[in-house]
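**Student:** Sequence first, then the predicted structure:
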Amino acid sequence: MLLDFGRTRRFVPEVLQRAVLARDRYCLVPGCTAAVEQLEFHHTDPFALGGETKLDKIAPGCKNHHIEFDHEVVKIVWVKGLPWVLLPRDRDPAQRLRRNYSPPGVPTSIPIPE
């Protein structure tokens, strides 16, 4: 696949960054207003533990939320090719998967799949 760099690149190449931003637009965490220039690209499977650099394994987050992704305070869950966040219970008592931006026809929150 064109946007699959596997284990050959740890840092996300610009072409892959553009594809991630076309899909997600902003930091994944709902309500985050960080500018696109402030976004970092998170390997949802840590690269140091064998994760790959490819479109369905990379999610955008601002610096603060990227740290929360790394420490699993905010969890990323993939559903049908889209990354969703699960916020801690104190921030989201309903415990639904959420996105800051969803493409047309996709809701901004869904129940956790079983």
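**Tutor:** Received it, and whenever you're ready, just let me know what you need.

**Student:** use CA for all of it now, contacts and neighbours both
**Tutor:** OK.

**Student:** ranges for the helices of this protein?
**Tutor:** For the chain, applying DSSP state H gives helices covering 14-24, 63-70.

**Student:** quick one: N100 from G6, how far?
**Tutor:** Remark: distance between N100 and G6 (CA to CA, to the nearest Å) = 27 Å.

**Student:** same deal with L28?
**Tutor:** With distances taken as CA to CA, L28 is found 23 Å from G6.

**Student:** Please apply the same query to L87.
**Tutor:** Note on L87: its distance to G6, by CA to CA, is 28 Å.

**Student:** and if you look at G51?
**Tutor:** Taken as CA to CA, the span from G51 to G6 is 8 Å.

**Student:** Please, where are all the strands along this structure?
**Tutor:** With DSSP state E as the criterion, the chain has strands at 4-6, 39-43, 53-54, 58-62, 75-79, 82-86, 97-98, 109-110.

**Student:** In TSV, list these along with distance to L21 and mean neighbour count.
**Tutor:** Formatted as TSV, the strands of the chain follow (distance: least, CA to CA, whole Å; neighbours: other CA atoms under 10 Å):
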stretch	distance to L21	mean neighbour count
strand 4-6	16	16
strand 39-43	9	22
strand 53-54	13	24
strand 58-62	7	25
strand 75-79	16	16
strand 82-86	12	22
strand 97-98	17	23
strand 109-110	19	16
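
**Student:** here comes the other one, which I'd like you to weigh against the first:
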Amino acid sequence: MGRARKFFGPGLGRALIARDKGCSFTDCTIPAMWCEAHHSDPWSVSGRTRISNGVLLCGHHHDLVEQGNWTIDMRRGIPWFIPPPYVDPERKPRRNRYRHVAVTTEHPSPATPAEQSANEP
């Protein structure tokens, strides 16, 4: 899709639903059917329409992010939300723990060859 289309089509929408399972914003419980796709890098400033630049957000959190105080950091295609200084002076990235329990704020590192072989059946 890239820059040719501004809106996420049905295929990309299904991919966002499969990945995010609902609103991606920190601990929001709104289901995917009530969410809309949002560009983490705004389309208006050359953001591309693709899964790695999209997040599902409920209307409330979509408006909150659009106000520009929260930043979305895509890490390996997963959305992390960086709060404004008045919410968290350290601006630690946050993720929706309601749907994604076992996550950290660090970038996941690739598995070593020994770890890969240990995980194989």
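**Tutor:** All right, it came through fine. What you see is a predicted model, and the numbers here were worked out from it, not measured in a lab.

**Student:** Now the strands of the first structure in TSV, please, with extra columns for distance to A22 of the first structure.
**Tutor:** Below are the strands of the first structure laid out as TSV (distance: least, CA to CA, whole Å):
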stretch	distance to A22 of the first structure
strand 4-6	16
strand 39-43	13
strand 53-54	14
strand 58-62	11
strand 75-79	17
strand 82-86	12
strand 97-98	18
strand 109-110	19
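
**Student:** out of the ones you listed, which comes closest to V20 of the first structure?
**Tutor:** Proximity to V20 of the first structure (CA to CA) singles out strand 58-62 among the strands of the first structure, at 6.8 Å.

**Student:** which residues in the second structure does the closest one match up with?
**Tutor:** Here strand 58-62 of the first structure aligns to the second structure at residues 54-58, judged by TM-score structural alignment.

**Student:** Pull the contacting residues for V12 of the first structure.
**Tutor:** Taking CA atoms under 8 Å, 6 or more residues apart in numbering, we find V12 of the first structure in contact with F41, T53.

**Student:** OK, contacts around the residue most central in space within the second structure?
**Tutor:** Computing the C-alpha centroid of the second structure and ranking residues by CA atoms, centre = their mean puts P79 first, at 2.3 Å. P79 of the second structure makes contacts with S24, V55, I72, D73, R95, as judged by CA under 8 Å, 6+ apart.

**Student:** Now tabulate those residues in TSV and tack on distance to P10 of the second structure.
**Tutor:** Shown next, in TSV, are the contacts of P79 of the second structure (distance: CA to CA, whole Å):
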residue	distance to P10 of the second structure
S24	18
V55	14
I72	23
D73	24
R95	25
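
**Student:** quick one on the thing from earlier: any chance of the helices of the first structure in CSV with distance to P104 of the first structure and mean neighbour count as columns?
**Tutor:** Output for these, formatted as CSV (distance: least, CA to CA, whole Å; neighbours: other CA under 10 Å):
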stretch, distance to P104 of the first structure, mean neighbour count
helix 14-24, 11, 16
helix 63-70, 24, 17
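
**Student:** And the match of strand 58-62 of the first structure against the first structure, how far off on average?
**Tutor:** Here the mean offset of stretch 54-58 of the second structure against the first structure after fitting is 0.7 Å, by mean CA distance after the TM-score superposition for the first structure.
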